[in-house]
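J.: Sequence plus predicted model, see below.
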Amino acid sequence: MKTQRMFPGIILLGFGLYFLLQQYHLILFEGFFNWPTVLCIIGAAFLGEAYGGKQAHAILPGVILFGTGLHFHLVGSLAFWPNHIGVLLLIVAIGFLLQASKTKSSLSQGVLLLIIAIITVYYDQLISLFGLSETTLANSASYWPFLVMGLGIYILFIKKK
């Protein structure tokens, strides 16, 4: 079967190329021979399995692994790239949304994570945009973890399909 060859084939090809470049000291960019590149290779294998092998369940781990590896490469390379936990939430949200486009499920989780990611990444800009003071939000910001945990409990135990 073609789908059984996609993941291991991409893994072997990716790591073979990685080790070949390392052996001949060919550096594509600063920090290439580091753990984020390994995450990108594994993520690319999952994405190849997802799209080439038509295994939609592999989209989410592929996006998370590839996106996380890419994020850590870009944080060290691009001055404008945000080094914020919200970017990792954004990567997971993108994974859910891409998976939802293929499976017609997980859309609500993707949208919810996207909203949380946008709020966390652009928190300071949103405060100034709405003209809110930091002290007003400081009191309400202490309740955010409880809101997020409550949504998780709702999704796990209360929401019925």
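T.: Received, thanks. Numbering: from 1, shown residues only.

J.: Could you use CA atoms for every contact and neighbour count after this?
T.: Fine.

J.: Quick one: end-to-end distance for stretch 54-61.
T.: Distance across stretch 54-61, first residue to last, is 14 Å (CA to CA, to the nearest Å).

J.: And it, how far out from the chain middle?
T.: With CA atoms, centre = their mean, to the nearest Å as the basis, stretch 54-61 stands 14 Å off its chain's centre.

J.: which residues touch that stretch?
T.: Stretch 54-61 is touched from outside by 3, 43, 46-47, 49-51, 92, 95-96, 98-99, 102-103, with contacts defined as CA atoms under 8 Å, 6 or more residues apart in numbering.

J.: Take this one as well and set it beside the first:
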Amino acid sequence: MRKQNSMVAYLLIGIGFYYLLEQLSIPFLEPLTTWPSLLIIFGISLLIHSYLKRDYDKLFPSILALGFGIHYHALTLYPNWLDHWSVYAVILGIAFLLRYQKTKTGLYPGLFLLLIGLFMIISLTNNPFSDSVDVLIKVLEDYWPVGLIVFGVYLLFKKR
């Protein structure tokens, strides 16, 4: 019975701290009483539960909730924080890779998403590399249906 209630206990403790901070109205902790904090609390609760109970299936959603919560907090607290789709790809890639570390599933999607996200973040700077990436992205945007057709034909004729 105790194992079933541990995740709920972690969630209740975290939510209790959240509402206590909100009631105390401490001025320098005021930015922490927003909805991204609830995502962070949920993510940390799942993360603690998954590691302590060795229930590693909950690693993926815990990292997603924690990563998105940190990202949304950073968007409000830091004016120069990057708000681009590539940040979500990096968070998803990290979630896949941390799950892979314990369950041995999700290595390739994790590496793919992480590399694509980091590649796009690097390409957002103003340098010659980003100019060449812009040209490549424009070509991919124009001709991605051709890639789907080629991949579909490959799947039809590959040896089983």
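T.: Everything's here; your move. Quantities reported herein were computed from a predicted structural model and do not represent experimental measurements.

J.: Looking at the contacts of stretch 54-61 of the first structure, spot the one nearest Trp144 of the first structure.
T.: Val92 (19.0 Å; CA to CA).

J.: how big is the offset of the helix or strand where the closest one lies relative to the second structure?
T.: Per DSSP states H and E: Val92 of the first structure is located in helix 85-103. Compared with the second structure after the fit, helix 85-103 of the first structure shows a mean deviation of 0.7 Å (mean CA distance after the TM-score superposition for the first structure).

J.: against the second structure, where does that helix fall?
T.: Mapping helix 85-103 of the first structure onto the second structure (TM-score structural alignment) gives residues 85-103.

J.: Which ChimeraX command selects the buried ones in the contacts of stretch 54-61 of the first structure?
T.: A single ChimeraX command suffices to select whichever of the contacts of stretch 54-61 of the first structure are buried according to 16 or more other CA atoms under 10 Å:
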select :43,46,47,49,50,92,95,96,98,99
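
J.: and the contacts of stretch 54-61 of the first structure as a markdown table, adding distance to Gly110 of the first structure?
T.: Shown next, in a markdown table, are the contacts of stretch 54-61 of the first structure (distance: CA to CA, whole Å):
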| residue | distance to Gly110 of the first structure |
| --- | --- |
| Thr3 | 26 |
| Gly43 | 19 |
| Phe46 | 19 |
| Leu47 | 18 |
| Glu49 | 21 |
| Ala50 | 18 |
| Tyr51 | 19 |
| Val92 | 8 |
| Gly95 | 8 |
| Phe96 | 5 |
| Leu98 | 9 |
| Gln99 | 9 |
| Lys102 | 13 |
| Thr103 | 13 |
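
J.: any idea how far Leu140 of the second structure is from the residue nearest the centre of the second structure?
T.: Taking CA atoms, centre = their mean, the centroid of the second structure lies closest to Ile91, which sits 2.5 Å from it. According to CA to CA, Ile91 of the second structure stands 23 Å off from Leu140 of the second structure.

J.: Over to Val8 of the second structure?
T.: Taken as CA to CA, the span from Val8 of the second structure to Leu140 of the second structure is 46 Å.

J.: List the residues that contact Ile127 of the first structure.
T.: Contacts of Ile127 of the first structure (CA under 8 Å, 6+ apart): Ser133, Glu134.

J.: Please pull up the helix or strand immediately following the helix or strand containing Ile121 of the second structure.
T.: Assigned by DSSP H and E, Ile121 of the second structure belongs to helix 107-123. Downstream of helix 107-123 of the second structure, the next assigned helix or strand under DSSP H and E is helix 128-157.

J.: Quick check: buried residues in that following helix?
T.: Neighbour count says helix 128-157 of the second structure has Ser130, Val133 buried, by 16+ other CA under 10 Å.
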